[in-house]
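Trainee: coords below, sequence missing:
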């Protein structure tokens, strides 16, 4: 079977990411990848009160992180950026706080996974305006990531919240 080899292929995309957008999306990909890894680490090693519910909830976090990571990487390719989701890149570049090894009490898992969810949200919010200026379509993806991860952070953190005595306080209208 003959294979066609072209010397050069030329396209003319309507939009191609610049270096800043490429770096921003790479950082978000790294953080989402680390969130998926941390979620699985927590899922395997959580012990204590509400184990089963938290065990299952962590799978929701992992699924969201993996799906968003794939969407971000595919968006990167669509705008001519080569994503790097290698373990070495994730380890070197993550902005998430580290997750402990070994068994971890469920209350600590709640706090640590919530912190990691908010770290990814912080990355998405930090890069949003630059991305939006360059490519509003890609910014729409960031909106989806922020919305879902903030929802998951709220749901996970509710395990440890105390009504009327948690920080931040809820706004009552």
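Mentor: On my side now, so go ahead. None of the values given here were measured: they were computed from a predicted structure. Residues are numbered from 1 along each chain as shown.

Trainee: can we go C-alpha only for contacts and neighbour counts from here?
Mentor: Will do.

Trainee: Tell me which other helices or strands the helix or strand hosting residue 151 touches.
Mentor: Remark: residue 151 resides in helix 136-157, with elements defined by DSSP states H and E. Applying 3 or more Cα pairs under 8 Å, 6 or more residues apart in numbering; DSSP states H and E, we find helix 136-157 packed against helix 51-78, helix 106-134.

Trainee: out of the ones you listed, deepest packed?
Mentor: Of all the helices and strands packed on helix 136-157, helix 106-134 has the most neighbours on average by mean count of other Cα atoms under 10 Å, namely a mean of 20.

Trainee: Check which helices and strands it sits against.
Mentor: Counting by 3+ Cα pairs under 8 Å, 6+ apart, helix 106-134 packs on helix 19-45, strand 46-47, helix 136-157.

Trainee: putting a second one here so we can go through both:
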């Protein structure tokens, strides 16, 4: 609900909070107690004004409050923290290979260092995380192959 609709709702509640007790008291409750119509409607209007004052206090806090009560979630991230890990956000066209192709094992190069064991960092919901050795994490579609093992004699899925 937008802020303008909140103010509109608060104004409507205030009008109803004044009109309802005024009319009920002026037409049905007070005629048996107060005979003079001028005095009866003055008392009914005063009761309506008292209830409307409470509605105004509520309406101001309702209309001025933020439209969302919870803090927005942290943005999703893409993290590749393992040795030769790959994390991709979005669609991918091509192959992902995290292992060797017939040669000796290569030391990890660049990228983010692996997380220290026993102290995992909190990851925001919706994140793409490749945290293990040669891990491949993808959020999206892929046109191609994903290979995570060494390939000394051929592809290993």
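Mentor: In hand now; what should we look at? Note that the coordinates shown come from a computational prediction; the quantities given were computed from them, not determined experimentally.

Trainee: Just give the TM-score of the two.
Mentor: The TM-score (TM-score structural alignment, normalised by the length of structure 2) is 0.26; 60 aligned residues with a Cα RMSD of 3.7 Å.

Trainee: coming back round to it: can I get the helices and strands packed on helix 136-157 of structure 1 in CSV including distance to residue 37 of structure 1?
Mentor: Output for these, formatted as CSV (distance: least, Cα to Cα, whole Å):
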stretch, distance to residue 37 of structure 1
helix 51-78, 8
helix 106-134, 11
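
Trainee: which stretch among the helices and strands packed on helix 106-134 of structure 1 comes nearest residue 91 of structure 1?
Mentor: Across these, the minimum distance to residue 91 of structure 1, taken as Cα to Cα, is reached by helix 19-45, at 7.9 Å.

Trainee: picking up where we left off before, kindly reformat the helices and strands packed on helix 106-134 of structure 1 as CSV containing distance to residue 122 of structure 1 and mean neighbour count.
Mentor: Output for these, formatted as CSV (distance: least, Cα to Cα, whole Å; neighbours: other Cα atoms under 10 Å):
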stretch, distance to residue 122 of structure 1, mean neighbour count
helix 19-45, 10, 22
strand 46-47, 25, 22
helix 136-157, 9, 17
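
Trainee: Let me have those in a markdown table, adding distance to residue 77 of structure 1 as columns.
Mentor: Compiled in a markdown table, those are given as follows (distance: least, Cα to Cα, whole Å):
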| stretch | distance to residue 77 of structure 1 |
| --- | --- |
| helix 19-45 | 10 |
| strand 46-47 | 36 |
| helix 136-157 | 12 |
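
Trainee: closest to residue 87 of structure 1 out of those?
Mentor: Per Cα to Cα, nearest to residue 87 of structure 1 of these: helix 19-45, 8.9 Å.

Trainee: State the number of residues packed around residue 24 of structure 2.
Mentor: For residue 24 of structure 2, the neighbour count with other Cα atoms under 10 Å is 13.

Trainee: Ok, residue 88 of structure 1 next?
Mentor: Look at residue 88 of structure 1: counted by other Cα under 10 Å, it has 9 neighbours.

Trainee: can you tell me the helix or strand for it?
Mentor: Per DSSP H and E: residue 88 of structure 1 is located in helix 87-93.

Trainee: How about residues contacting that helix?
Mentor: With Cα atoms under 8 Å, 6 or more residues apart in numbering as the test, helix 87-93 of structure 1 has contacts from 27, 30, 31, 33, 34.

Trainee: Go through it and flag the buried ones.
Mentor: For helix 87-93 of structure 1, burial by neighbour count (16 or more other Cα atoms under 10 Å) applies to 90, 91.

Trainee: what does stretch 39-56 of structure 2 give?
Mentor: For stretch 39-56 of structure 2, by 16+ other Cα under 10 Å, it's 40, 41, 43, 44, 45, 47, 48, 49, 51, 52, 55, 56.

Trainee: from the residues you listed, which is closest to residue 7 of structure 2?
Mentor: residue 56 (10.6 Å).

Trainee: For the closest residue in space to that closest one that isn't next to it in sequence, list the residues it contacts.
Mentor: Closest residue to residue 56 of structure 2 apart from its sequence neighbours, by Cα to Cα, 6 or more residues apart in numbering: residue 14 at 6.0 Å. Contact analysis of residue 14 of structure 2 by Cα under 8 Å, 6+ apart lists 52, 53, 55, 56, 59.

Trainee: Now intersect those residues with the helices, please.
Mentor: Judged by DSSP state H, the subset of the contacts of residue 14 of structure 2 located in helices is 52, 53, 55, 56, 59.
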